[in-house]
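Student: mind folding the following:
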Amino acid sequence: MSKKIENIPLLPLRGLLVYPSMVLHIDVGRARSVAALEHAMLNDNQIFLATQRDLRVEQPSEEELYSIGTLVNVKQMLKLPNGTLRILVEGISRAKMGNYQEQKDFTTVDVEVHEDEKEKDAEIEALMRTLVSYFEKYAKSSNKITTETIDSILDIEEPGRLADIVASHLPFKVSEKQEVLGIFNVKKRLDHLIIRLHDEQEVLNLEKKINSKVKQAMERTQKEYYLREQMKAIQAELGDREGKTGEVADLRKRLENAGMPESTLKVALKELDRYEKLPAASAESGVIRNYIEWLVTIPWKESTEDRLDIKHAEEILDRDHDGLEKVKERILEYLSVRQLMNSVRGPILCLAGPPGVGKTSLARSVAESLNRNFVRASLGGVRDESEIRGHRRTYVGAMPGRIIQGMKKAGTVNPVFLLDEIDKMSNDFRGDPSAAMLEVLDPEQNSNFSDHYIEESYDLSQVMFIATANDLSTIPGPLLDRMEVISIAGYTEIEKTMITKNHLIPKQISENGLKKSQLTIKDEAIIDLIRYYTREAGVRNLQRQIAALCRKAAKIIVSGEKKRVTVNSKVLEEMLGKHRYHYGQAEEENQVGVATGLAYTTVGGDTLQIEVSLTPGKGKLILTGKLGDVMKESAQTALSYVRSLSDTLKIDTDYFDHNDIHIHVPEGAVPKDGPSAGITMATALVSAISNKPIKREVGMTGEITLRGRVLPIGGLKEKSLGAHRAGLTTIIIPKDNEKDIDDIPGSIREQLTFKPVSSAEEVLNIALVGGFK
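Tutor: Down below sits the predicted model:
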């Protein structure tokens, strides 16, 4: 049933609506709304209420209002001190808005009023009872609806009014309430509210379950907090003699401030919780405590700021090291690229050379020039992979590997890390440590280095690794491939003299308690020390001899014999004894069957005397001097080549069947191996057979083939330095090694004559007195 009312004032509502039969207070402040109210009060007190779709709009248009609203009767109007009106309205009926007209001060509309049917049939009665039953359950569950409200609803007989009153008490949004207001059919309205009440009841039940869980969790947390506080109080009374509270709190704080990755911190805190719950006497408690202590002492974020000043680096390298110009130049190039790239990623430097040439001190100088912490890990004799990667925590006495231990010592994430004697690692049944080093030295992998003890990934990408080695041949190929080798062959006599003056003498004077004025070592004595008391590539033995001079000088001064000591060549021999080495020619005179070869050993270049003796016999080849397999094969090859020279040597074809050949390399206790002694053996054999002496000033190196070709060798620089120390003046080298002469220091090249050859006949013509033919 409906009727039409024209030109009724419109009052827009924000976030609010009124159902029929509902009495409500409303505050009105907008000017047009106040004018509409005043017009209504002067006429029949009726006004039409329509809710805004968007409550933020100040002056809504027709499209911004819901078309279904409520016709109300204004029961009371009160003007408040702030200028707004407070009205009391009572809903009359639903109405549909039409003919929207903007007047001068307010808006009027025509409305079509819809009255609810009051007749009830069996279906409506059933719907009403169901709605009331659902509402009672909801009211009891929500605890927000009073008993008086429930009782008042039970007394309502009109179905439409019942639906509206129930809807007004449900926690609906404005849009949902508007949906109910727009349902004119009473049956549909009752049915809609029953469904919504059922849904609200389900939501209410879920809320109760969630609240119950939250309450239980809070009660458990409160209980644990209470017990912890009790424990703290008890431990405080006992002086915390057996409690871990303070220690755990300190460890937790240190872990959180360590700067470790989130995943690692999560694992560490979990282990800390386990540690807190374990009895102090438990064995596992100590294991976890050590593990956490390692985690907090390893640097995760601490770093030093790099000083990328190439001039400063050059000053430090020149201050700490004389000579080694090419080596220092390569290091400065590396640092220059490092400065331009602003990254550590790149080749890992490997300083290769004999002992005592300054590999470790070079690495220390690099660290100083970069303003980085320096840490050294010695890898000599490491056989177990766990030495690098650490042991599993399940083992007794487990601890991290050398890398993590070194990072702990360094205290920063970007130190200069020296891997000393990387060539001395070996493998056995416990694993291959060199394989573990592959991950450490690979810039693509070491950002997630895995230590068995720490278990969590550790970032080594900011570490500058420098390795040292004496012999590159013992380093596995894949590991050597990850490093850029910088060879340090050794020092010339001039360089050794400068090192002695600038570094060794001042250092030993200081270490032996002397003053600079109390000991003077003349230049002639320094030269004699180098020539007659040491024979090495580096300066380690030279340093020992200077230390011996300082000790003897200290004894003289302390005993009161002299106040200061001056060492010249004569005093040097008195203090250190007779000369230990001969300087000059390797041999005193030209000899038959004795050739001087050049060798490259782990302690630098050296000379090698090869002797050949012929005795009547059955054609045996006897090799002595602890030769390796390759060197034995070189001897066989040299002999086969010499046999092919029978006609040239003018000997019978059965000469080798009736004579035994004995090849001996002195210092039989020292292992010797390599192919580069081939031409030396062939020369000694030809000399012995032809009875022609070999020139004493000639040294030679090169591999020989069966056809007499001379093949290239390695280590020419080191061998040349060794030849110079031995006093040789002419060196026979393979033709293919001619390009390596430029690597030899200029002072050495000036004193040596290099003879590049491609065949053994050339060697014989140069080495034998009077030539070969």
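
Student: please make it C-alpha for all contacts and neighbour counts, starting now.
Tutor: Noted.

Student: and residue 78, how many neighbours?
Tutor: For residue 78, the count of nearby residues is 11 (other C-alpha atoms under 10 Å).

Student: roughly how far does the nearest residue to it once chain neighbours are set aside sit from residue 33?
Tutor: Take residue 78 and drop its neighbours on the chain: the residue closest to it by C-alpha to C-alpha, 6 or more residues apart in numbering is residue 86, 5.1 Å away. Remark: distance between residue 86 and residue 33 (C-alpha to C-alpha, to the nearest Å) = 12 Å.

Student: elements contacting the longest helix along the chain?
Tutor: Determined from DSSP state H, the single longest helix within the chain is helix 186-238. Other elements packing on helix 186-238 under the criterion 3 or more C-alpha pairs under 8 Å, 6 or more residues apart in numbering; DSSP states H and E are helix 122-142, helix 159-168.

Student: quick one: contacts for the residue positioned nearest the centre of the chain?
Tutor: Taking C-alpha atoms, centre = their mean as the criterion, residue 459 is the residue nearest the geometric centre of the chain, at 1.5 Å. Listed by C-alpha atoms under 8 Å, 6 or more residues apart in numbering, the contact set of residue 459 reads 446-449.

Student: same list, those, but as a markdown table with secondary structure, distance to residue 694 and neighbour count please.
Tutor: Output for those, formatted as a markdown table (DSSP: H, G, I helix; E, B strand; the rest coil; distance: C-alpha to C-alpha, whole Å; neighbours: other C-alpha atoms under 10 Å):
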| residue | secondary structure | distance to residue 694 | neighbour count |
| --- | --- | --- | --- |
| 446 | helix | 56 | 20 |
| 447 | helix | 60 | 17 |
| 448 | helix | 61 | 16 |
| 449 | strand | 59 | 22 |
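
Student: between these, which is closest to residue 126?
Tutor: Proximity of the contacts of residue 459 to residue 126 (C-alpha to C-alpha) peaks at residue 448, which lies at 72.1 Å.

Student: report the angle between the longest helix of the chain and helix 122-142.
Tutor: Relative orientation of helix 186-238 and helix 122-142, computed by axes from the mean of the first three to the mean of the last three C-alpha atoms, to 10 degrees: 10 degrees.

Student: now the angle from helix 186-238 to helix 159-168?
Tutor: Per the same axes, to 10 degrees, the angle that helix 186-238 makes with helix 159-168 is 20 degrees.

Student: how distant is whatever helix or strand comes next after helix 186-238 from the center of its chain?
Tutor: As assigned by DSSP states H and E, the chain's next helix or strand after helix 186-238 is helix 245-257. The chain centre lies 25 Å from the centre of helix 245-257; the measure is C-alpha atoms, centre = their mean, to the nearest Å.

Student: buried residues in helix 245-257?
Tutor: Across helix 245-257, burial judged by 16 or more other C-alpha atoms under 10 Å covers 245, 248, 251-252, 254-255.

Student: quick one, helices of the stretch 401-550 of the chain?
Tutor: Secondary structure of the stretch 401-550 of the chain (DSSP state H, counting those that start in this stretch): helices at 402-410, 433-441, 477-481, 493-499, 505-511, 523-528, 540-559.

Student: to compare with the earlier structure, here is another sequence to fold:
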Amino acid sequence: MPMQYPLICTRGVIVFPGQEIVIDVGREASLKAVENAQDNYESKVCLFSQKDMKVENPNINDIYGMGTLCEIRHVRRFDKFLRIKFRGIDRVELNSWTKGSLSDLADISIKKSIFQDELEEVALIRMIAQSFENMTHIEKLFPKELMIELSKGMGPDVLTDKAIQAFPLTLDRKQQYLETLGINDRLEMLLQDIEKEKKMTEVEQKINETVKERIDQSQKDYYLREKMHAIKEELGDIVQQDKDIENIRKRLEENPYPDYIKAKVKDELSRYEMLPMASGETGIIKTYIDWLMDLPWWQETKDNEDLNLAQSILDEDHYGLEKVKERIMEYLGVKQMTNSLKAPILCLVGPPGVGKTSLAKSVARALNRKFVKMSLGGVRDEAEIRGHRRTYLGALPGRIIQGMKKAQVVNPVFLIDELDKMASDYKGDPSSAMLEVLDPEQNSLFSDHYIEESYDLSKVLFIATANYLENIPPALQDRLEIIQLSSYTEVEKVHIAREHLLPKQLKENGLKPSQLKVSDEILLHLIRYYTREAGVRQLERTIGTICRKTVLAILKDGKKSITLTKKLVKEWLGNEKVDYGKKEKKDQVGTVTGLAYTSFGGDILQIEAQKFEGKGQLILTGQLGDVMKESASIALDYIKAHAKEFGIDPKCFEKTDIHIHVPEGAVPKDGPSAGVTMTTALVSCLNGKPVKANLAMTGEVTLRGNVLPIGGLKEKSLAAHRSGIETILIPKDNTKDLDDIPQEVKDAITFIPVSNCKQVLQNALVN
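Tutor: Sure, this is the predicted structure:
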């Protein structure tokens, strides 16, 4: 029989017949329904549960079709809501929703429970009672009163409704119980849920036992932290750590990092997640992850394959240096032909200021590659190269890895400057650590202590620079492709000054080319008398000084343009600062012009010999090193053995002291190239024959009178040319080095190869 009662929609609550429950009522429609029920319906209302709790103003489609007719037992009033105790009476089915004048009304039909097969009902009740007895922790699910009533033989319809009230079921499942009228059907459902709960309890017990066995303090912390993390997410309080983790995971997915790097980052990330932000280790792990991800693993620049363009860039930046340019062009050509090539490891060796470092930059520009530089001057700690282990506070990768991070590509031009300036101490030998970096066979798997994962350096074009090849350890030399850069000739220096240094200094000092005119003759004057160097650094500084003086003259004296003259140079720069060795004007007895190779290039020096009465002693002065002292002894003994051939009385050695002096006594001198010069000076002194003034010589001598080859022939030849020497005696084995000597020098000087001292004396002494 249809009836009407005020309607209340509940959220997340289902009331069963016989159940007493307290519900807070706050919506306006619900408050009206309660008031209407109390006034007109004997405090009876219908409660229907919403399908979606979020709906604020539900209609008939938003609520379940089966609800409960309830009686209002008690009302407690608050400011904005009523707290009401309801008691369930009967299941009711909603027929329609009527908008009444005082409140919404539900047209309902009461639905009674249906008794089914009696035998089956008894069996089900027994099974449920048995299940209750076997359940552990049953008191957590069902109150004691329910268990007592069950033992007394509670009615099956009441049993299901009471049991469900305390059972941990979802809203949908409870609604199914409410909508199921068959008692046996409800009993079967209850039995299923009890069995399901028993299995859940067993699983929970098993998990708890396993966790208890394995759990330690860090896992507890992890569990609590995860819980805290979930709470923060619910509150919208996402901390910076979570954003960092999200960004790192995103970068890993989006970029083609090697698999072993991805695995390493994920491993470190899991440790990072477990630690609180306040922990000191989070910063260390985050820094390590950043290093791993910021290093270039696949990024690469494309090489310039236009060989003519590369050649023109190299020529534009540097005058001369043909061997280096040729080697770079060979590398480019072979790489283009094979499409894959291990980068060579070049080592440019030469005096300061000849353009080693700037040449490396020029190579990077010609190849269209990134350029990075690392200077090894004064490095004495192996960790500077290989990095520190992460166990140390403030650990960092080595300079190689730092350079690669700075380059951001796997194939930069990497300049290792001052390779010969490395030192070693108790912290290790950095030159040994460099072996792995500069070995083409090993550097594809370079290992940095900090990064821990192998890094491929095989695509890097390493260019090392050094002033002295002797200071590079032999094991390291063996792995390098050595390219010697000699000092510049005067002609080359004039060209460099004209094409590069003068325009650069004019621009830096704000001058136009028309405001300062410098002829090649004046540039040569500056090179000869105001600089003494193998390179062009001092020359550039001298030109810079002249430019500044010009600026001052233009602004202060009102001059529009200045033409540089020798007189003006002397006025601005002072007297000539360099006095190169000059040849003798006349043929001299006992004085020979020798050739020397210094860090500033070549120079000539006079070796003087004098005899006087004494006891046969040999006196050496001029700050000579051990090698030159030995050369003097060898020369004297050779002359004693062949005295008669040279027209010398053998007895004179017993009563004569011989003094050999190398001028500029304050300057230390050493090297294996003064043997023939000393021999000639001694023979000339002892037999009285003068030595040709326009002749110079170089070479080492043996006790048998053989002339041995020397180094630095190009620099020595340039010095002789500068001094006006017309003939040079060179060891026969040095003939192959004549190809390196500039043509203008070969045109002005006659080179005479000699293989023994007799040939030297035939050419040097005036008959």
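
Student: care to give me the TM-score?
Tutor: Here the TM-score for the pair of chains, by TM-score structural alignment, normalised by the length of the second structure, is 0.67; 563 aligned residues with a C-alpha RMSD of 3.3 Å.

Student: just tell me what the residue nearest to the centre of the first structure corresponds to in the second structure.
Tutor: Under the alignment (TM-score structural alignment), residue 459 of the first structure pairs with residue 456 in the second structure.

Student: please apply the same query to residue 665 of the first structure.
Tutor: Aligned by TM-score structural alignment, residue 665 of the first structure pairs with residue 662 of the second structure.

Student: any idea how many residues pack against that match?
Tutor: Residue 662 of the second structure has 21 nearby residues by other C-alpha under 10 Å.

Student: isn't it right up against residue 596?
Tutor: No - using C-alpha atoms under 8 Å, residue 662 of the second structure is not in contact with residue 596, being 11.5 Å away.

Student: identify the contacts common to those two.
Tutor: Common contacts of residue 662 of the second structure and residue 596 (C-alpha under 8 Å, 6+ apart): residue 605.

Student: which residues are in contact with the residue mapped onto residue 423 of the first structure from the second structure?
Tutor: By TM-score structural alignment, residue 423 of the first structure lines up with residue 420 in the second structure. Residue 420 of the second structure is in contact with 377, 465-469, 471-472, counting by C-alpha under 8 Å, 6+ apart.

Student: distance check, residue 420 of the second structure against residue 457 of the second structure.
Tutor: In terms of C-alpha to C-alpha, residue 420 of the second structure sits 22 Å off from residue 457 of the second structure.

Student: quick check: buried residues in stretch 497-505 of the first structure?
Tutor: Applying a neighbour-count criterion of 16+ other C-alpha under 10 Å, the buried positions in stretch 497-505 of the first structure are 497, 499-501, 504-505.

Student: sorry, back to before: can you report how many residues lie near the residue nearest to residue 78 of the first structure?
Tutor: Neighbours of residue 86 of the first structure using other C-alpha under 10 Å come to 16.

Student: please apply the same query to residue 530 of the first structure.
Tutor: 23.

Student: quick one: it and residue 541 touch, right?
Tutor: No - proximity of residue 530 of the first structure to residue 541 does not meet the contact threshold set by C-alpha under 8 Å, at 9.5 Å.

Student: one step back: where's the residue nearest to the centre of the first structure relative to residue 346 of the first structure, distance?
Tutor: Note on residue 459 of the first structure: its distance to residue 346 of the first structure, by C-alpha to C-alpha, is 16 Å.

Student: again, but for residue 608 of the first structure
Tutor: 40 Å.

Student: neighbour-wise, which of the two wins?
Tutor: Just comparing residue 608 of the first structure and residue 346: by other C-alpha under 10 Å the higher neighbour count belongs to residue 608, 22 against 17.

Student: any idea how far residue 682 of the first structure is from the closest residue to that one other than its chain neighbours?
Tutor: For residue 608 of the first structure, ignoring the flanking residues on the chain, the nearest one in space by C-alpha to C-alpha, 6+ apart is residue 597 at 4.8 Å. Between residue 597 of the first structure and residue 682 of the first structure the computed distance is 11 Å (C-alpha to C-alpha).

Student: neighbour-wise, which of those two wins?
Tutor: Using other C-alpha under 10 Å, the more surrounded residue of residue 597 of the first structure and residue 682 is residue 682, with 29 against 25.

Student: which position in the second structure aligns with the more buried one?
Tutor: In the second structure, residue 682 of the first structure lines up with residue 679, judged by TM-score structural alignment.

Student: hang on, isn't its match packed against residue 633?
Tutor: No - taking C-alpha under 8 Å as the definition, residue 679 of the second structure is not a contact partner of residue 633, at 9.7 Å.

Student: tell me the secondary structure at residue 192 of the second structure.
Tutor: At residue 192 of the second structure the chain is in helix, as set by DSSP: H, G, I helix; E, B strand; the rest coil.

Student: between the helices and strands packed on helix 186-238 of the first structure, which gets nearest to residue 38 of the first structure?
Tutor: So among these, helix 159-168 is nearest, using C-alpha to C-alpha, at 27.6 Å.

Student: list the helices and strands that closest one packs on?
Tutor: helix 122-142, helix 147-154, helix 174-181, helix 186-238.

Student: take these and write them to JSON lines, including distance to residue 484 of the first structure and mean neighbour count.
Tutor: Below are these laid out as JSON lines (distance: least, C-alpha to C-alpha, whole Å; neighbours: other C-alpha atoms under 10 Å):
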{"stretch": "helix 122-142", "distance to residue 484 of the first structure": "77", "mean neighbour count": "16"}
{"stretch": "helix 147-154", "distance to residue 484 of the first structure": "89", "mean neighbour count": "13"}
{"stretch": "helix 174-181", "distance to residue 484 of the first structure": "75", "mean neighbour count": "17"}
{"stretch": "helix 186-238", "distance to residue 484 of the first structure": "58", "mean neighbour count": "14"}
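
Student: compare the ones you listed and give me the one nearest residue 622 of the first structure.
Tutor: Using C-alpha to C-alpha, the nearest of these to residue 622 of the first structure is helix 186-238, at 84.4 Å.

Student: how far off centre is that closest one?
Tutor: Counting by C-alpha atoms, centre = their mean, helix 186-238 of the first structure comes out at 46 Å from the chain centroid.

Student: before we move on, what about stretch 226-241 of the first structure?
Tutor: Relative to the chain's own centre, stretch 226-241 of the first structure is displaced by 41 Å; criterion: C-alpha atoms, centre = their mean.
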